[in-house]
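> requesting a structural model of the entry that follows:
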Amino acid sequence: MKHTTTPLNIPIDKLAKPSQDRVCLAAVIRVILPLHREGIPLPTPVFSYDIIGRHAPSDNGPSNTLSLEALQSDEQRMVLDTVAQVRKCGLESILALPQLVVCGDQSAGKSSVLEALTEIPFPRNDELCTRFATEIIMRRATIESLTIKVIPDDERPIVEKESIQRFGETITDFAELPSIMDKAMTVMGIGATNSQSSAFARDVLSVEIGGPSRPQLTLVDLPGLIQNETKGVTRADVELVREITDRYISQPRTICLAVVSATNDYANQPILTEVRKVDPEGERTLGIITKPDRVPAGSGSEGAYISLARNEDIFFKLGWHVVKNRSFEEGDSSFAERNASEASYFRLSNFSCLPKGNVGIDSLRERLSKLLFEHVKQELPKLHNDLTKALNDSRQQLDILGNRRSSPADCREYLMQLSLHFHKVCSAAVEGRYEGIYFKYDSATTFTPQSPCAVRRLRAMVQKLNANFSEKLRKSGHTYFMERSGEAIPSEIDGDMPIPSPNPTKPVKLSRNESLRWVVKAIIRNRGRELQGNFNPLIIGELFWEQSARWGSIATDHIEDVVDVCRRFLHELLQDLCPKDVQSRLSSSHIEDAVRARSAAAVKELEQLLVDLREHPINYNHYYTETIEKCRMKRESQSLAKCVENATIHTPLPGCQSTHTSASIDIDRLCREFGQSRNPDMDVYGCEIALDGLIAIYKVFQKVFDANVTIQVVERHVIRDLESVFSPLTVSRWPESDTTDLASEPATIMRQRAFLEDRISKLNIGHDILRKVIKGTVC
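The predicted structure is shown next:
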């Protein structure tokens, strides 16, 4: 077999180091040389080793082996750089961004997988990386650097948050990482000796690594799931770890790297149950099997894990992958040694039956590269839509807050702008010009005063209420409903017979005889020196007062309904135009006073109308006499029709076998019966005349009262110039103290404004970044 020679590019000065260094170098050569002779491709970077045999920093800071570059092609780097830029805007708390999350049970090898993927030598003692979530943010930078900070949990008190947020360290040598992480744990309260210490924390350790060759990538290592309480680990800690895991893996844009250890039956490892809860189809989960070298070769456990790796048992659409982590004895080996040992194992063990793309850390990088790229590429349009929606919502909230209101001048300017907008919209609603988004109406909504969108169309709602008032006044405004036809003319009237008592809610129906008895009682108690058959003309007014007694309550209810609709309209408009603090102050101190003043003026005007109604009726409308004449002619036409029927003679046709007859009218009999149809009783005659006068004057005054209430009361005092209750002219007359009291921002609003402005700034940057990529050829 012909062997090719691959030079090991090791600086010659390294061979001059002390014996310990030479022993380390010899160990590297012993591992690499057999692989080289077998023709296995080897990584070709320049290796340098420090005194403890770890991959050492170069002169420019922490080095990054060329194997990391396999994570991204040019197109992949462009897409992932886009997400990194969006993440850098600080949008993680607003939007779920694509990321890789390493999750699994305690001691499953999660941190080792993450370390091998990123080639960052995290401290391995005391399981430091399993006590909290660790976010590794890799980004492009001109120089190599490593920044560590702690992101406090939202549920911490403000004082603790501020203390934690002050923590931050930047280093250029990985050797300083253990001491920095010790400080971070102290800040989080982990491992402290006081009573407030805990084993785990909801806080997040953020490790940001920058460098010119670093890929734009975010990886998260989660605390391992714990099954039972142990010494130093409480039931609360067990639940806390599960809560942290659920929060991360449930995010729809997270690729879950579910790590299971071959040293334990995978049926007993709950991480598989957890990821299938949030990802039942396995669309964003990749299973990773660790520690395959710990399983006896040829055993049933090994066969089960080989079957699992083939995706034959627990199926994930993303499949499975097997990696060999460093053993305890290999803890001080370099990443190159680790990779070489892993390659040798998968070449010689029973796991060699698996496809090369499903084993080893190098193929895992390439696999994750494709998975992450396709996942991010698919999510970018959705992320752009979510970001646009969040941006529009934030802008709308900031618009409601209006301009800044810190000084008296700011307050007056704000109120002037607010009143100008208020005046414009209110004027349009009063005039019935429903243009603009404010008047958008849902056609499926019933047009009632209870509907907010119906109330916004104020003129239409007032018209509807006026029509309802007019209809109610016509149908239910009278005390008695009097039957005027279908009964014989009584020969006499018994004024002592009782009349049904008035009903306060609906008219009482009276027959013709009962109507005449009601009138005759009024004639009797108002009789003066008038002759028999005549009546005191003032009884028309008395009958009218009793018949129209319900007008006042109906009109009062109508005014209250209109005022209530106007009040709701004004509050809805203020709610739409300004923040709650300004709305409540304006409503309580000004708007409500203006509405009450308009209501009082309307009620006062109504009282004047009712006073006029209690006076003796005055009328110059010819409709009154026309109505009386119509009543008389209707009564006489009914009587004439009956007399014609009685005077009609039906004669059979000669020689006709049918029932047809010829009709003729006996004129003498008709005249005689029609003349006798008039009631000789003078009281009955007087009652008929008085009743006709009542009906006529009631109809005239009902129309007048209807018009007066809708125009003089509702329109004049409630609706007209409603926009003037809060107009720029009104604001200009207010003293400075009033404008400051009404519009000054409380501390909560100032904080909310700062929050929204910061949020919008981040969203704008993220929106611009995504928009450029969406329009490009990448997506």
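> switch to C-alpha atoms for all contacts and neighbour counts from now on
OK.
> so which helix or strand takes in the residue positioned nearest the centre of the chain?
For the chain, Asp393 is the residue whose C-alpha lies nearest the centre (Cα atoms, centre = their mean; 9.2 Å). Secondary structure from DSSP states H and E places Asp393 in helix 361-401.
> how about this one, so we can line them up?
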Amino acid sequence: MANTKGKSEKATRTKSRKRISTTESSTPPVSIRKTHRKTRSSTSFVDPHLAEKIDKLLACGVGNDVNLPQLVVVGQQSSGKSSVLEGLTSLPFPRDSGLCTRFATQITFRRDVISSVNASITPGKNTSPEHQAKVKAWSREMAEFDTDIFAQVMAEANEIMGVGPHADGHQSAFSKDVFNLVITGPEEGHFSVIDVPGRFKRTETGVTTKDDIAMVEEMVYGYMKNPRTIMLVVVPCNTDIATQDIIEKAEEVDPLGQRTLGILTKPDLIDRGAESAIVDIMEGRKHQLALGWHLLRNPGQADLLRKDGSRSRSSEESIFFETKSPWNLLGSDKVGVESLLIRLQDLLEGHLQREFPKVKQDIRQKLTNVENQLQSLGPKRQTLMEQTHYLSQTATTYRDIAEAARSGHYAQNALLQDERLRLATIVVSRSDIFAKDMGTFGQAFSFNKDEAEGDTEDDQDPYRPTHSSGPALRPPGVIREQARMANVSPPIEEQYFSRSIDTPLEIADLVSPPMVLNDDDLEQDDAWVSKLWHSTRGYEMGTFQSHLIGDMMQRQAKKWRIISMGYVSDIICAVHHFITSVLTSLVVGERSRSALQSLLMESLKVYYANAFRQTDYLVDMDLKGPPVTHDPAFSSHLETLRQARVREQVAGKAMRDSNNQMVVRLQDLSGIRHISNEQHTIREIHDVLRAYYTVALTRFVDGIRRHVIDHILIVGPESPLKLFSPLFVSSLMPAQVQRIGDEEPKIRVRRQALEQQIQRLAEGKRILQ
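Here you go, the predicted model:
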């Protein structure tokens, strides 16, 4: 009954069938509108609106960027895959003795008032720009469409894609490009299916290689792993299903089987007695899939040679499944192309409805992500004008970041969230350590501890030299390691390390290496003053020579150079790290960064050397020059020390008066033990030197901080932080601008790929609006 109805419908459709072609061919052209499609001319496989949008997304290459819902036919070679595709599309696929499917083929049917057949090629992902331009320029619009014309068009596509032998002797058996065939007509339903090359395990001499096997495997797997792909997995009945690893691949990417529909082919070729195994699969007793299995009979060679059209594939298939046992016992909804199309209609409808909103969201997110990637490459810089503009903009941005880092306005740029780039904080913190280190370790000999205890709290200076039992700064492990590499003594608690900031390798030969200072050689009394005075005394009576304080100052402050050089070296390292880190973030491309830093380095070396030169100058002023000061604090300190000695002498004669104040009677002063002229001179030298050292220390610490650190290295007009600027860029020669600003080849390629990706995604976004 069903068969009679099918024949009646076919006769009706045949009368009204129109050909697309208007020319004759040796083989009668095959109409694009096939019987099984016309039976559903009043309906569509899926929502035409959604299907058309997905087809357009695939056509413009968005499938390279986001996962799109698609129907893909996969299987081993010789599994009957091409025959399944013919059954779904009713297209006259060419057949030859070689490999038929050498690239992915997307066949799209669209309902339109105009009938047409158009062929085009979508370039594969990551192919060269030249190849992409070549394949995009190729297209064919066919007035008629039969096996010969299809074969001719496929041969052209092979040549355009580069499939086949090359002039250099190289053979390409497969291509990553996608061949698109779009068929429109008033009676076409909205349907799209993708055919991919059949998987194979053995090479064919002169035709395929192991690389081809890997390429096909990657291509097929790429389609299968798309979570929005519905897979028609084709397996021939006349093979052991358990040995078909295409099933294993499908289970790997779709473990729940929710998007895998198994297609069994060639039931007419199965060995007698093996039918029960296929029936078990069809009935769900073996190799279960959530979407189930479907059984098709491929046309035999006799069917392919029959040209009188007396029987259609559908008719032959219907007769087979109605008359042959045990296939006639299977449900009609599980056998034949006609019922397969009905199953696919329901399957695709629900699939597109679920996935379409996700596709829109993915395209928006992907477009934003790719635009950010393109932005991270900076502006295009392929001409001298573009390169100059790019460098000027980069210099302006760098200048703003450097100013924010110097002023402590870290919220102005995200880079400054890195604590190692917070220059203001680093300078202040390291300067505090420097001041404390100078007070603790700067003196070669300790001043008399007893007199120090006589000072009042108000008289104490923040940098007043006092002996300490431990260092003011405990160096980090990396500094200890640097000290070990510099062949200094193993670090111990009583040692001071002159460095506390890591040294960039490129300036390691410019800065002071880590050095260790001990404080265990400090003498606790004024014996050292006595020794120095006795070794330099002359004919003076009850006094000392003026140059003696200068000589003693040189010995007492001999550690200042090491400590200050370590301090300046640390700040230089911090500044250099800042410059290189910010430029690394702003300048795109290793070659450009290297060229710019190499050009800057020559000037930076001069700036750094100037900082050390000025540090030496300030040290020499105090150590080699005469001791001179106009600071009132000198007199104040000296008077305090002298009063302390007087208080020490009369302390034993003191008593309390009626007001509970400590007083000394005048008559008791005559009982104070007098000291010799020599002792008096030594004490006077001690107190003068101590008062002067205290004033000089404060002056020196402030001088190093203000003159060297702040003015020369951080905020002054010749600060290395100000070297890279728009003015610096304007002074460059054109060759220098090109060497620094030109894009690296890999960046150009990356930029072009991102621009093409943005173009595709933007078009996809427009399609989905």
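> work out the TM-score between the chains.
Remark: TM-score between the superposed chains equals 0.75 [TM-score structural alignment, normalised by the length of structure 2]; 689 aligned residues with a Cα RMSD of 4.7 Å.
> ok, the aligned residue in structure 2 for Ser107 of structure 1 - contacts?
Under the alignment (TM-score structural alignment), Ser107 of structure 1 pairs with Ser78 in structure 2. The neighbours of Ser78 of structure 2, taking Cα atoms under 8 Å, 6 or more residues apart in numbering as the test, are Gly198.
> again, but for the one 4 residues further on
The neighbours of Ser82 of structure 2, taking Cα under 8 Å, 6+ apart as the test, are Phe93.
> so who does the residue nearest to Glu188 of structure 2 when sequence neighbours are not counted touch?
Nearest non-adjacent residue to Glu188 of structure 2, counting by Cα to Cα, 6 or more residues apart in numbering: Arg111, 4.8 Å away. Residues counted as contacts of Arg111 of structure 2 (Cα under 8 Å, 6+ apart) are 184-190.
> take these and lay them out in TSV including secondary structure and neighbour count.
Compiled in TSV, the contacts of Arg111 of structure 2 are given as follows (DSSP: H, G, I helix; E, B strand; the rest coil; neighbours: other Cα atoms under 10 Å):
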residue	secondary structure	neighbour count
Thr184	strand	22
Gly185	strand	18
Pro186	coil	13
Glu187	coil	24
Glu188	coil	26
Gly189	coil	27
His190	coil	24
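> that older thread, which strands and helices lie in contact with the helix or strand following the helix holding Asp393 of structure 1?
Later in the chain than helix 361-401 of structure 1, the nearest helix or strand by DSSP H and E is helix 408-431. Packing partners of helix 408-431 of structure 1 (3 or more Cα pairs under 8 Å, 6 or more residues apart in numbering; DSSP states H and E): helix 458-476, helix 551-577, helix 728-732, helix 736-743.
> in the first one, what's buried?
So the one you mean is helix 458-476 of structure 1. Within helix 458-476 of structure 1, the residues that count as buried by 16 or more other Cα atoms under 10 Å are 458-462, 465-466, 469-470, 472-473, 476.
> and of these, the nearest to Ala297 of structure 1?
Nearest to Ala297 of structure 1 among those: Leu458, at 83.5 Å, using Cα to Cα.
> and the closest one, what pairs with it in structure 2?
With TM-score structural alignment as the criterion, Leu458 of structure 1 lines up with Leu423 in structure 2.
> and Leu308 of structure 1, by the same measure?
Checking TM-score structural alignment: Leu308 of structure 1 goes with Ile281.
> where's the residue in structure 2 sticking out farthest from the centre relative to Ala654 of structure 2, distance?
Of all residues in structure 2, Gln667 has its C-alpha farthest from the mean position, at 87.8 Å, by Cα atoms, centre = their mean. Gln667 of structure 2 sits at a distance of 12 Å from Ala654 of structure 2 (criterion: Cα to Cα, to the nearest Å).
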